[in-house]
Every structure is written in C-alpha cells, then in structure tokens.
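A.B. asks: build me a model from this:
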Amino acid sequence: MRTLPNSADLPDVLAFMQGLWAVVHRMERLSKQMGASVGVTGPQRLVLRMIALFPGLSAGDLAAVLHLHPSTLTGVLRRLEAQALVARTSDPEDRRRTVLRLTRRGARASASTKGTVEGAVAVAFARTGQNHRAATRRFLDQLATCLDREIARTR
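C.D. replies: The predicted structure follows:
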C-alpha cells in the first residue's frame, strides 16, 4: 500500500500553498451551502457586512475596499438587489452619486453568523492569540503585495 505525502514532507512554501488551497476550497464549499441555507453566498454576505458597517459606500468604494474589480462586484450587487437585501439611493450630500444601504431584510441577513464563513473565522480567531492573528494579517498583506507584483510583471 502506498502512502501519500503529507504537509510535513513538503518544502515550507508548498506546505503553505497546500494549506491555503485547503482553506479556499472549504470556504467555497461553505459558501455554496450558505446560499442554500442562509440565502446568500460567502461573497454576498461579505458585501452585506461591509455595507452594514459602512452604510453609504458607493459601489466603487466598496469594490476598492474589497479589492475586487467593479464588474465583479456589479454581479454580486445585482443579485443582492434582486433579493431586496440592498438598495441604491442618492447620496444626500451629492445627488449625482449613488450609495448603498441595506434594506431591513438585508440587515437581518447580515446579523447572524450561524453557518457562515464569518462564523467559522470568528471561532478560529477566538482560538488564536492576538499576536498570532496580527502576524498572520501582516503575512497575508505581504503575500497579496507579492501576488500583485507577479500579476503586474506577467501582463
């Protein structure tokens, strides 16, 4: 019987990538389950949470905060608007500008973390010390910067 290699058998970079892909895959699986059980996917819920925390953001501002291309966010917002979870309104300070707000239904969908990616992350955070979380955040920021450089370099 053949034994499969585990992360201890891999160089650090590959072991990290293996772990990162495992997290991404599980987030995608839970996101699909959320669509069926909660009514919104993980990315849709993230948009709801950001609008709940920062009401009055424009779609462009939200795309920038989430590091998404505006066209990617457009589809998410359309689905949330179709479900009556998000509404676009005129900015009271500049009528030419449209801002995003949660509807009452959107506020309810944003409130509970049960069965969500956010809930799982919150549990992991509760089990991890502040110093470790801060170091992980710094590493993820550094990784994102390095990925951006590779994207720019290979265009």
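
A.B. asks: C-alpha from now on. contacts and neighbour counts both.
C.D. replies: Will do.

A.B. asks: figure out how far the helix or strand containing Gln33 is from the centre of its chain.
C.D. replies: Mapping Gln33 onto the secondary structure by DSSP states H and E places it in helix 12-37. Offset of helix 12-37 from its chain centre (CA atoms, centre = their mean, to the nearest Å): 12 Å.

A.B. asks: what's the spacing between Ala84 and Leu30?
C.D. replies: 23 Å (CA to CA, to the nearest Å).

A.B. asks: here is a second sequence; please produce its structure as well for comparison:
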Amino acid sequence: MTAVEGRTLADEDATWRVFLGMSRDWFIVMERALGQAADASVADLELLEPLLDAGECGLRAKDLAAAAEWQDSRVSHQLRRMEQRGLVARARDREDARGTVVRLTEAGVRSAQVARETRRRVVRRIILDVLSPQELETLIEAADRIRGAVAEVAAQS
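C.D. replies: Next up, the predicted model:
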C-alpha cells in the first residue's frame, strides 16, 4: 500500500484545515510581534535579515531577491516601501551600473536587529518550546519534502 492508499477525503480536508489554520495563526502572531517590537512586517523581515547579514556592503537587489526567494518585482515594491520609511537606501552598483545595491540605514539596522530577536523569540515560544528534538527534526524533514513537492507543482504550471 502506498502512502496515499487508505487516506480518505476527510483526511485530506482535515489536513487542509489544520495547515491553513496553523499558517494563518502563525503569520498573524509573527506580524503582530514584529509590528509591536520593531515596527516591521514579515515581508520587511524577509529582506531585513539578509541585509543585516550582508553588513555595510549591502546586497545587490537581484541577490536579495534570491535570498528572500522572491521575484524581482516584489522585492522592488517592498524596497520602495522600506525606503520611504527610512530603513534602506538604494544606489547604483559601481561594478555594474545596471544593478542596484541595497544597504540598511542606521534605522534599518536597529529595526533589523529588533525584528530578528523578535522572530527568534516567537520561534522559540511557538515551535522550539512546544516540540521535542525528535518532533522538530521530523517537522523540518517534512517541511523540506513539502516544499519540494510545492516546487514541482509550481514548475508544472
């Protein structure tokens, strides 16, 4: 019997509901925590952390998109919003005038540091404090397999 055999529509529906609910609840809690602590969003965090890791040299916008696993256009729109809030500065790449380098401002560094610590605190509280080491390993392995299946489906469409 394969993994799919023996599963019912009720199993599929329950899986969908628990995944959707968990995803929604997780996102709401993280958005609220980041907003309160760092005046940042989950979208901000996805760009702030790679920029924080890059340090003063910053990142090319294209490399930032790859780090965040976002399309270039989404990065561009998010950076515009973050630039208006004084978190990032963009400049032409000196090595390739067609490219843009993104750097955190002083306010961006502070926001990124607080956002990262907030993210770590929420992950500890919601996942690490709840799951055993074995459950955490299983979660990570399952999530990796699910992401692989999602990538396959996305490539087919």
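
A.B. asks: could I get the TM-score for this pair?
C.D. replies: Remark: TM-score between the superposed chains equals 0.73 [TM-score structural alignment, normalised by the length of the first structure]; 143 aligned residues with a CA RMSD of 2.8 Å.

A.B. asks: more crowded one of Ala84 and Leu30 of the first structure?
C.D. replies: Leu30 (18 against 14; other CA atoms under 10 Å).

A.B. asks: leaving out the residues flanking it, which one is nearest to the more buried one?
C.D. replies: Val117 (6.6 Å; CA to CA, 6 or more residues apart in numbering).

A.B. asks: contacts only, for the one you found.
C.D. replies: When the contact criterion is CA atoms under 8 Å, 6 or more residues apart in numbering, the partners of Val117 of the first structure are Met27, Leu30, Ser31, Gly42.

A.B. asks: and what of Asp91 of the first structure?
C.D. replies: Contacts for Asp91 of the first structure (CA under 8 Å, 6+ apart) come out as Gly56, Arg97, Thr98, Val99.

A.B. asks: now do 7 Å
C.D. replies: Arg97, Thr98, Val99 (CA atoms under 7 Å, 6 or more residues apart in numbering).

A.B. asks: okay, those in a markdown table with secondary structure and neighbour count next?
C.D. replies: Conversion of the contacts of Asp91 of the first structure to a markdown table gives the following (DSSP: H, G, I helix; E, B strand; the rest coil; neighbours: other CA atoms under 10 Å):
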| residue | secondary structure | neighbour count |
| --- | --- | --- |
| Arg97 | strand | 13 |
| Thr98 | strand | 17 |
| Val99 | strand | 22 |
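
A.B. asks: tell me the one of these nearest Ile51 of the first structure?
C.D. replies: Ranking these by separation from Ile51 of the first structure, with CA to CA as the measure, puts Val99 on top at 9.7 Å.

A.B. asks: what lines up with that closest one in the second structure?
C.D. replies: When the two structures are superposed using TM-score structural alignment, Val99 of the first structure falls opposite Val101 in the second structure.

A.B. asks: what sits against the residue lying closest to that match once chain neighbours are set aside?
C.D. replies: Distance criterion CA to CA, 6+ apart; nearest residue to Val101 of the second structure, sequence neighbours excluded, is Arg60 at 4.2 Å. Arg60 of the second structure sits next to Gly99, Thr100, Val101, Val102 when contact means CA under 7 Å, 6+ apart.

A.B. asks: the helices in the second structure, which residues?
C.D. replies: 9-38, 42-54, 61-68, 72-84, 106-123, 133-156 (DSSP state H).

A.B. asks: point out the most buried one among these.
C.D. replies: Using mean count of other CA atoms under 10 Å, the stretch among the helices of the second structure with the greatest mean number of neighbours is helix 42-54 (a mean of 20).
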